[in-house]
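1. Next one to model:
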Amino acid sequence: MTSSAHKLGELKIRLREVSDLNSAGAVLYWDQATYMPPGGAEARGRQVALMARIAQEKFIDPAVGKLLDDLQPLAESLPYDSDDASLIRVTRREYEKAVRIPPDFLALFSEHSSAGYQAWTEARPANNFKKTIPFLEKTLDLSRRLADFFPGYEHIADPLINFADYGMKTTTIRKIFSALSGRLVPLVQAITAQDPRDDSCLKQFFPEKEQLAFGEMVIKRFGFDFSRGRQDKTHHPFETRFSSGDVRIATRIQENDFGDGFFSTTHESGHALYEQGVDPALEGTPLAQGTSAALHESQSRTWENIVSRGRPFWEYFYPELQKTFPDQLGSVSLDTFYRAINRVSRSLIRTDADEVTYSLHVIIRFELELKMLEGALEVKDLPEAWNTAYLENLGIAPSKDSEGCMQDVHWFGGQIGGEFQGYALGNILSAQFYEEALKARPEIPLEISGGKFDALHGWLRENIYRHGSKFTAPELIERVTGRGIDIEPYIRYLRVKYGELYTL
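-> This is a model prediction of the structure:
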């Protein structure tokens, strides 16, 4: 065995240990979000923090840095897109970020996030924003301190954005969002000026058990492998990965709203399909995961919206749904149901928002994050700023904070900064990638109308999933589409679909 091969093997052993520790921490988080009793919150915070600190200490061990230095000539001698060159390159990037963050700080932030999450789960149902203020103020302070470990930034949010969407900057995202908002607002106005579509067929009683079973049947058809994954219930839907053999989703079911649970399930399945589709050869390394929040959201939005809100999908699955819920939907036509699931309205809840208004919800959050980080907005004033932004952008405002600034878990169980931009960027990319998929596999819509997804799933697996994090999001977008992020495919998609639905 050559010296380089030996050192590469040693690096992989060390990285697998870090991966296993991070996965153990993810199990603890998954349990907290699904089955853990409230009394376990304090201890769970310590446990999660300990796992994060140990993983961080192992990853930033100087021996890892020495191995990366010794392996740099090997990386430079290999093709850029080879697994080993990518491993060395991406690990170095992550190592250089990680060594800037003291393990004790990471543990402190992790423990605080766990406490903040638990406070949110108790305060949100009670509509008690005041209870969360001390947690959010500390989160804001910790987020600023985290950014300051990376001096030289153009905007304080840039380092935080880079954790989720490496290679993106505040100025770039603001430019994209400004262009997107300028195209969406007139479209929303044109649609909402019409009589609202009737969605009462979705607001009947749909038993939880049958909803879960129908959703699981659908995502199994998508290609979700239940021998390597499972679905559970939670407060706020999410997907998590413990290994290539254990990728889990958690959904939220409302028995008086079919769309809430079903589209949460198909959304999270898109994340899970991405993770299950990563090349197994990358397992145990920093490459064995989706490459960015925006890329991940592009996949969840593809399966949630382009596929499972599309007419071809329901041409096949609506008769199955009617058999599952004959009393509720037996006399409801496909046209009525299709219009209902694609109803456009000025709504308060991001996760319930339609395709046309959804990105506006995200842009509001992105701008509020920036204002808090810049010091232009204090946490105590967040509800008022939130309500004002909603009035200005969507023409409505919440009557209670649980439907306003408390609705999302992100700031309460994570950081402030870099938490939301991926959702809107993912919307844009979902349409951009889907256009490329149709060029390569024009039979996709016909296959979907027959309840088959092999062509689409196969194209996504080959072009996106299998690469894991070998490429940055900008690199992968360029490889797949031949250009950078482009809002035009998304605008075309919305205009064609909703032009037909609303005869624009």
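
2. C-alpha only now, for contacts and for neighbours.
-> Will do.

3. Count the residues that sit near H155.
-> Neighbour count of H155, defined by other CA atoms under 10 Å: 15.

4. for it, what are its contacts?
-> The contact partners of H155, taken as CA atoms under 8 Å, 6 or more residues apart in numbering, are T170.

5. Distance of it relative to P474?
-> H155 sits 20 Å away from P474, going by CA to CA, to the nearest Å.

6. how close does the closest residue to V344 other than its chain neighbours get to V218?
-> Nearest residue to V344, sequence neighbours excluded (CA to CA, 6 or more residues apart in numbering): D354, at 5.7 Å. To V218, D354 is 21 Å away according to CA to CA.

7. likewise F206?
-> For F206, the distance to V218 equals 17 Å [CA to CA].

8. residue closest to the middle of this structure?
-> When CA atoms, centre = their mean is applied to the chain, the residue found nearest the centroid is E297 (4.6 Å).

9. gap between it and D454?
-> Going from E297 to D454 by CA to CA gives 20 Å.

10. dump the residue contacts of the nearest residue to R346 once chain neighbours are set aside.
-> Closest residue to R346 in three dimensions, ignoring its sequence neighbours and counting by CA to CA, 6+ apart: L394, at 5.8 Å. Taking CA under 8 Å, 6+ apart, we find L394 in contact with 346-347, 360.

11. just to revisit the earlier point, pull the contacting residues for the residue nearest to V344.
-> Contacts of D354 by CA under 8 Å, 6+ apart are 342-345.

12. returning to that earlier point: name the member of the contacts of L394 that has the highest neighbour count.
-> Ranked by neighbour count (other CA under 10 Å), the contacts of L394 have L360 at the top, with 23 neighbours.

13. wouldn't it be in contact with S181 here?
-> Yes - the pair L360 / S181 is scored as a contact, 6.7 Å apart, by CA atoms under 8 Å.

14. Between the contacts of L394, which sits nearest G259?
-> Taking CA to CA as the measure, G259 sits nearest to S347 out of the contacts of L394, at 14.5 Å.

15. The closest one contacts I396, correct?
-> Yes - at 7.5 Å, S347 counts as touching I396 under the criterion of CA under 8 Å.

16. Just give me the neighbour total for the residue nearest to F258 when sequence neighbours are not counted.
-> Nearest non-adjacent residue to F258, counting by CA to CA, 6+ apart: L202, 5.4 Å away. The local packing of L202 (other CA under 10 Å) involves 19 other residues.

17. And L202, how far from V332?
-> From L202 over to V332 (counting by CA to CA), the distance is 10 Å.

18. Alongside the first, I'd like the structure of this one:
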Amino acid sequence: MFKWDTRAKWIVKHPAPRLAVSRQRQCWPENPKGEWTPMSYTDLIETTGRVNDFLNAGSILSWDARTMMPKAGAESRSKQLATLAVAARNLLCSDEMKHALDGAEAETSGKPKNSPEARIVAQVREAIAYHERIPTELLRRKTELGAAAHEVWAEAREKADFTIFAPALTTMVDINREMAHALGFEEHPYDALMYRFEPGMTVAKLNPLFERLREGMLPLVRGIAQAEKPRSDFLFRDFPPDQQMAFALKMAERIGYDTTRGRLDTTVHPFEISFTRNDVRITTRVSKDYMPMSLFGALHEAGHAMYEQNVDPAYTRTPLTTDLISLYAVGGVSFGAHESQSRLWENHVGRSRAFWANHFGEIQAAYPGMLDDVSEEEFYRAVNRSEPSFIRVEADELTYDFHIMLRAELEAKMIDGSLEVADLPEAWNAAMKENLGLDVPDDAQGVLQDVHWSSGQIGTFCNYTIGNIMAAQLFDTAAGENPGIQSALDGGDYAPLRDWLTDKVCQHGRRFSRDELLQNATGRTLDPEPYIAHLTNKYSEIYALA
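-> Predicted coordinates for the structure are as follows:
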């Protein structure tokens, strides 16, 4: 009647009777004598905690692969990551999980719908239904390719040759197209892929949002093109990498990044990654002759990290710090919500006039003699200058979203089949010319610059723009409702803003949806107007636009 399996549970050979009994009694056979013990909410938390363990183990391997692993380790690492991803998915969709879910659902049936317990039960049930639509072999193929393709992408980028990466990207697009059709969608296959990162976002919603942003930002871009350019030569001096890393970390700590629970390393493409709130690591990249890259990269990733470090400790190792849809151990409710924190700290704080009023002396001291001929005002204007650039992560605050709109629109076309991968560089270069007036010199500065496609993260680029919109909306509300927050920022005190964000956003983990979070914090759902107003006011002042 029973057999032993790797989950260390005795199970019935015939699934149908076992499921029927479980749904009636919320039970799980614990031993070969057939004695039944009830499954409970506690069992659900323990079982989902093991899913979280698999995902965190994968995150550690990913961090190592992107910071320290020798190139030759890529092939075996891809299989290791695939094994962990499939194991996490199989445990999530296992009969054990379903029995625990049935018991937890019965036990918590009287809880309010927005309680942590009710939200956990609902999220687990939704995640099981989501993943059961994706064939296991498809997940394995995607995960293996995502790990292996990173090295192919890195080589192609180094050699500025898209043809090296094109076969892997073609396969990745095909896999994502298969996933979209397996998951199902109402209007556009790209909708199914965006759901993984930004639940509820669709092409039909994204297009008018992009149009509103273009309408608000293009006049600024055109006005700045005719205005006098700020001095910025001093940003391109020979800044020693060790001194850059030291100052970047100092500023990350200053805004609130806790290095007793984190660390800063270098990488090709900056990222933040967490293995619970007590181990949240960030990376940045260093250019010897362009210092802002390391500094603002660190501030950006510190914003991500502070989201994770300030999640309610009670949610550790639960679905409220585990994205069971995307299979990431992450506490942010959506990738856009997560991006709101990084963009807020990088741009609304780190690039503000108040920030440099407080810290310009420190950056001069960090690079003795190198900035002595620069004023505080010149530095502020230089790090906020707006000029079209080829590289997204180096783009200024105003033109950044044009990079995002380009990527999201090209992705959608690749997924619906209206754009072939082989034609991607031509389409990319044409869009850069139309939107930013730039002639892309090579693939490394064009279509190969982002790591996302190599790992299979198709559908995630819209999150950056949504994060920008959310950041402005949250900052506008925080400063507007609490004048003491801006006063504190003016004095170099970041705790009041950090506390407000912890209260309104970070502590809740994945308990609330993105729009619920915004509604609770700002009184409305996603609204681009504060963002457009922020950009208009800031750049009109810097460039003396009418």
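
19. Under the alignment, what does the residue nearest to F258 of the first structure map to in the second structure?
-> Aligned counterpart of L202 of the first structure in the second structure: L235 (TM-score structural alignment).

20. List the contacts of that match.
-> 289-292, 382.

21. Am I right that it sits in a helix?
-> Yes - according to DSSP: H, G, I helix; E, B strand; the rest coil, L235 of the second structure belongs to a helix.

22. Tell me how far it lies from A149 of the second structure.
-> From L235 of the second structure over to A149 of the second structure the distance is 34 Å, taken as CA to CA.

23. what's the burial count for the aligned partner of R177 of the second structure in the first structure?
-> By TM-score structural alignment, R177 of the second structure lines up with R144 in the first structure. Using other CA under 10 Å, R144 of the first structure is surrounded by 21 other residues.

24. Give me the contact list for the strand or helix carrying R144 of the first structure.
-> Element membership for R144 of the first structure (DSSP states H and E) is helix 129-148. Here helix 129-148 of the first structure makes contact (CA under 8 Å, 6+ apart) with 101, 109, 112-113, 116, 119-120, 123, 156-160, 372-373, 379-380, 401-402, 406, 411-412, 414-417.

25. How about A437 of the first structure, nearest residue that isn't a chain neighbour?
-> W459 (6.5 Å).

26. try L474 of the second structure
-> T522 (6.6 Å).

27. which residues of the first structure does the lengthiest helix in the second structure align to?
-> Ordering each helix of the second structure by length in residues (DSSP state H) puts helix 41-67 first. Using TM-score structural alignment, helix 41-67 of the second structure corresponds to residues 8-34 of the first structure.

28. Check stretch 337-351 of the second structure too.
-> The aligned range for stretch 337-351 of the second structure in the first structure is 295-309, by TM-score structural alignment.

29. Measure how far that stretch is from the centre of its chain, please.
-> Stretch 295-309 of the first structure has its C-alpha centroid displaced from the chain centroid by 10 Å (CA atoms, centre = their mean, to the nearest Å).

30. cool, and stretch 245-255 of the second structure?
-> That offset, for stretch 245-255 of the second structure, works out to 21 Å (CA atoms, centre = their mean).

31. how about that stretch, aligned to which bit of the first structure?
-> Mapped onto the first structure using TM-score structural alignment, stretch 245-255 of the second structure spans residues 212-222.

32. and that stretch, how far from the second structure on average?
-> Aligned to the second structure and superposed, stretch 212-222 of the first structure gives a mean residue distance of 1.2 Å (mean CA distance after the TM-score superposition for the first structure).

33. which other residues reach that stretch?
-> Contacts to stretch 212-222 of the first structure, defined as CA under 8 Å, 6+ apart, come from residues 226, 231, 253, 261-262, 265-266, 269, 321, 324, 451-454, 457.

34. which residues does K203 of the first structure contact?
-> With contacts defined as CA under 8 Å, 6+ apart, K203 of the first structure is in contact with 256-258.

35. cutoff 6 Å now
-> Contacts for K203 of the first structure (CA atoms under 6 Å, 6 or more residues apart in numbering) come out as 256-257.

36. likewise the one 5 residues further on?
-> With CA under 6 Å, 6+ apart as the criterion, the residues that contact E208 of the first structure are E255.

37. Let's see that with 10 Å instead.
-> Going by CA atoms under 10 Å, 6 or more residues apart in numbering, E208 of the first structure touches 214, 252-256, 258, 261.

38. where along the first structure do the strands fall?
-> Per DSSP state E, the first structure carries strands over the ranges 229-233, 238-243, 246-251.

39. about what we covered before: closest to N482 of the second structure among the contacts of L235 of the second structure?
-> Nearest to N482 of the second structure among these: A382, at 29.6 Å, using CA to CA.

40. re earlier: who touches both of S347 and I396 of the first structure?
-> Listed as contacting both S347 of the first structure and I396 by CA under 10 Å, 6+ apart are Y390.

41. and the residue nearest to L474 of the second structure, what pairs with it in the first structure?
-> Match for T522 of the second structure (TM-score structural alignment): T481.

42. From Y290 of the second structure, how far off is the aligned residue in the second structure for P134 of the first structure?
-> Matched by TM-score structural alignment, P134 of the first structure corresponds to P167 in the second structure. Computed as CA to CA, the P167 of the second structure to Y290 of the second structure distance reads 33 Å.

43. just R18 of the second structure next, same as before
-> Relative to Y290 of the second structure, R18 of the second structure is positioned 63 Å away (CA to CA).
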